[in-house]
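Student: here is a sequence with its predicted model. Questions after.
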Amino acid sequence: MLAVVLQLSGGIGLFLLGMTLLTDSLKALAGDSLRQWLARFTGSSFKAMLSGIGFTLVVQSSTATTLATIGFVSAGVLSFSQAIGIIIGANIGTTSTGWLVAFLGLKFSIANIALPLVALGAMLKLLGRDQLALSGLALAGFALLFMGIDQLQVAMAGFAEQVNLSQWSNDGFATRLILILIGLVMTILLQSSSAAVTATLAALASQAIDLPQAMALVIGQNIGTVATAVLAAVGATTSAKRTAAVHVVFNIVTAIFALFVLMPVMLWLFQHTVLADWDHVVMLAAFHTAFSLMGALLFMPFIPQFQQLIIKLIPEKNQNNTRYLDETLFAVPALAISATEQAIRDSLADYYRMIVKALQGQVLAVMMSNRELDRVLTTVEQYLQKMPVPQAQVDQQHLTTLLRLIMYSKVLRDDFQYLEYVDVLPKYLKPEVLQPLIIHLQSMVLGLKQQPMEKMNSVDLIAWQNLVQQLKQQQPQYRQHIVENSVHAQLNAAEALDAMIAERWLERLLEHSIKIAYLLQHQDEVMS
């Protein structure tokens, strides 16, 4: 029995290791393109669901899809109703693992060629760079995954010979509840519903358990996936908590319907129709997919009501710009980098908006402070210290752009330290300069707040540069105007000095703003 347990543990370990390598490599290979794809193809709840299915199929991880969704909702790129659709889609997409195992892992074993695939993957990793190296890791992970399945099948066959599970084969409600509980615990212990379902498929293929037992275990394993989401949401952002709540409600409600409706119907069909000729393993994979499809049919028509319920139960308490910075995003580096960039962009936009209001006479700039930007920059630096270095080259380049943005933001932080000069400018700037200045600063706000977060196309860099040149050309007239006011006793010496410094301060502010606008408008060129 000890040998069976050790072989079972080893098979699960190989599967988990292979799945981790495969998922992480695919996420790194996709890089920021997955972020852009998911943000663009979620116009409706149905499209969001399809995107969730596609994203999960690509990265082979519903957890990665969930974490990506958390980041987009936090940054405002996706609405919460779209996020619900994506999560529902992720639950459907993750059932692809069952079909993969049923047809490739158990029906057509590739264990004999797995070791050469591992060797090839290792060589690509050692000798290749960037995408080739990541492809090697993905290939090795794929091979290890099926080596694990092969070990699981052998271990389950030995388990069936030594343990009699016939006492759990009756149709009693209490028995099914116990099996559901066992499936739930399996997922929590393995921290992977895919590994738990794979173990169940292997046990069914080895006849260690029968089909009704396997179905009950799968129901429990689907409920168990909420544990990971709940743990990830503890102490996390409101968006993470809401996403976890969607997981919990969706999986539990779907499990109840699966237990009382879907499972009896499919068992009856399996016994009394042409489905009787189906292989048990294929039937279980079909049940797993039907499970999630039924959940989609139950929830998709009521997404607006579901959204309002979750928002009411978990209201947003933290409205500051650093609410995007969730450590769960570290699993998808492109998202963590984008969330950090959005936090800085929003903070800068707030300051430019205040400057516009001050120039329009709506607020007094002297009452403004740069303490909020200091807080954001400090929080960002602490966040980046914890963030792992991304493997994909495109993510590394995006990180370089982010670091340059932080550097320019610190320069602007010094400019914002003297915002009181904004109150002086409207008195001396000519209307033909003041009005374009306000328009340009408003375009800066729009560019920084642009959603989905793409290149800053709203800022006309040539117009900005022309404005700076215009300021420089009008310096003599501006200063002459100040001197005349001082001579006629309309200004004292200190006020005249402040007016001159204010004009020079504005010129410096605009030059620094141009650098940020250029950086965000030419990200592809900066990263190449």
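Tutor: Received it, and whenever you're ready, just let me know what you need.
Student: from here on, just use CA atoms for contacts and neighbour counts.
Tutor: OK.
Student: His280: how many residues sit nearby?
Tutor: A count of nearby residues for His280, using other CA atoms under 10 Å, gives 21.
Student: surely it touches Pro212?
Tutor: No - contact criterion CA atoms under 8 Å: His280 and Pro212 do not qualify, at 10.0 Å.
Student: what comes into contact with stretch 148-164?
Tutor: Contact with stretch 148-164 is made by 1, 4-5, 7-8, 10-15, 18, 101, 105-106, 109, 111, 198-199, 202-203, 205-209, as judged by CA atoms under 8 Å, 6 or more residues apart in numbering.
Student: now the closest residue in space to Ala138 that isn't next to it in sequence: which helix or strand?
Tutor: Among residues not flanking Ala138 along the chain, Leu22 sits closest, at 4.4 Å (CA to CA, 6 or more residues apart in numbering). For Leu22, the element it lies in under DSSP states H and E is helix 2-30.
Student: one more to weigh against that first structure:
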Amino acid sequence: MEISLKLLEISGMIALLLWGVHMVQTGIQRAYGPELRRLLSSALPNRFWGFLAGIGVTAILQSSTATGLMATSFTSEGLISLVTALAIMSGANVGTTLIVQVLSFDITQIAPIFILIGVWMFRRGNITRTRDLGRVVIGLGLMLLSLELVHNAVVPYAEAQVFRTVLHAITAAPVLNVLLAAALTWLAHSSVAIVLLIMPFASAGIIPLDAAFALVLGANLGTAINPWLEGGSSSDPESKRLPLGNLFNRIAGCLIGLAVLEPAANYISVIIPDPAQAVAAYHLVFNLSLAVLTLPFLSFFARLLCHWLPVREGQADPTKPVYLEENARKSPPAAMAVAAREALRMADTLKQMLDGVGDALENGDRKRASETRRLDDILDHLNTAIKEYLTSLDAQTFDDRDDRRMREILIFTTNIEQAGDVIERDLVNLTSKRIKRRLSFSPEGQRELLDMLQRLESNLRSATAIFMNEDPRMARKLAKEKEMFRELEERTISAHFQRLQAGRQDSTETSTLHLDVVRDLKRINAHLVAAAAYPVLKGQGELLTSRLKLTKHS
């Protein structure tokens, strides 16, 4: 009974360690996620710079899985080469070792200080990034505290014969150690947590150093499993190249590590007597050595991966243009036609995003909200492709109609892309916040929002038709929708305030969210009007330069 309670206690401490790692990773991603993503997607001239970028990003994120998922998406989108991505992953594997190096020293006394500072930053910070960094500091404090708790819990049992017998049976076979640690790392989604967990057991003398090193090998293998399972799509072999390459890299490293396990343990134990620091050092040496061995051969390895996982014939990538044909460049009217056809794909994607927002508002489906957010990448890529295609044409071959049509297409695609940004940056965040907080709009309020969404979808259909046929009558009707939407917004807000005055709890809880959604729906409608109606009305001379009422003094 006592052993069962002690195992339960240790399990709780391990859970605290995992939660601390999770807080550090999520805090950094929230605070600096976009900047780190831009760093990885920036033009990296060679594998050496990719390796350094992988170290830097992962040292900050403390998640090689997150770095691997970002690198996989960039490779699939053609932003970086497969060789550079493989170099990034080599750097990412080194980057995860750095925090382990720091925490291998006895600095547990400052854990309460970390937690105190983190709570103060989180509670008092008026800036979102300050609160996110507060989460990071709290997470570091919890990691230090949990390591100390685990160490103190296992030390009294270091000499217990039953405990040592069980652990000896588990750690007797190096291959089983590797597989055990790999499975634990896959479950925990963090090699950092597993390596940190190995350290107090090694420090207490409960597991021998060579067994601890074998467990470290398994942790490095397990960290490559999650990107393989989560990165890319099973229907897109190209997106699986990087995760598979990283997994093969880890397997080869583990085989080499097992072959030299005993001499490595003997050599490192002489140089670094402290077992915890020896485990951390081995973790670093293993990843650095594997990177040095593999970096010169990445080009050859990338060719093998491309051979093993070729691009499927006829495979469609929604982020890549379909109709922008090179042959059409010779004729401006033909080039405008194919660009307009590509622009319609953007309108279809925006329709899917509006449907996704409607489902998230009505059904509270968080997965649907996440899928909607990812659709914005399609708009961004298509808008860029259309813009580059049109601006690369020889303007000297244009007549007035070609020049006007090119501007109409650019205005349409720009506004559609900006409408998608409103959905991705604002509406999806609002719906996700409502779902996370388990809040519900009042039945009347939800109906009002869904009615506005339906009207937006109708206006999107009208905008698409106007873009294609340039009908002035439809353009006038859509332009009036801006005024109608303004009136609809006023009626919706008025009805919402009436429910607040009546003391409706369901309206009070979601008041800010409700008003923000209404505001964003109105912004999207303004983009739709500007996308199609205004260019046509301007060509007809029917567009006023100002909505201000003229007075005697004007």
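Tutor: Yep, it's here. Only a predicted model underlies this, so the values are computations on that prediction, with no experimental measurement involved.
Student: returning to that earlier point: any idea what the residue nearest to Ala138 of the first structure aligns with in the second structure?
Tutor: Leu22 of the first structure maps onto Val24 in the second structure, with residues paired by TM-score structural alignment.
Student: tell me how far that match lies from Gln62 of the second structure.
Tutor: Counting by CA to CA, to the nearest Å, the gap from Val24 of the second structure to Gln62 of the second structure is 8 Å.
Student: same check, this time on Gly314 of the second structure
Tutor: Distance of Gly314 of the second structure to Gln62 of the second structure, given as CA to CA: 38 Å.
Student: more neighbours: Val24 and Gln62 of the second structure, which one.
Tutor: Set side by side, Val24 of the second structure and Gln62 show more neighbours around Gln62, with 30 against 26, by other CA under 10 Å.
Student: surely the more buried one meets Gly95?
Tutor: Yes - in this structure, Gln62 of the second structure is within contact of Gly95 by CA under 8 Å, at 7.3 Å.
Student: tally up the residues packed near the equivalent of Leu176 of the second structure over in the first structure, please.
Tutor: Under the alignment (TM-score structural alignment), Leu176 of the second structure pairs with Ile178 in the first structure. Using other CA under 10 Å, Ile178 of the first structure has 15 other residues around it.
Student: do the same with Phe302 of the first structure
Tutor: Applying other CA under 10 Å, we find 10 residues neighbouring Phe302 of the first structure.
Student: now do the contacts for the equivalent of Leu190 of the first structure over in the second structure.
Tutor: Residue correspondence to the second structure (TM-score structural alignment): Leu190 of the first structure is matched to Ala188. For Ala188 of the second structure, the contact set (CA under 8 Å, 6+ apart) comprises Leu18, Ile194.
Student: what is the neighbour count of Ala276 of the first structure?
Tutor: Ala276 of the first structure has 14 neighbouring residues, counting by other CA under 10 Å.
Student: surely it touches Met266?
Tutor: No - contact criterion CA under 8 Å: Ala276 of the first structure and Met266 do not qualify, at 10.4 Å.
Student: go ahead and confirm Asp421 of the second structure touches Asp377.
Tutor: No - under the criterion of CA under 8 Å, Asp421 of the second structure is not in contact with Asp377, lying 9.6 Å apart.
Student: okay, and the common contacts of those two?
Tutor: Here Asp421 of the second structure and Asp377 have no joint contacts, going by CA under 8 Å, 6+ apart.
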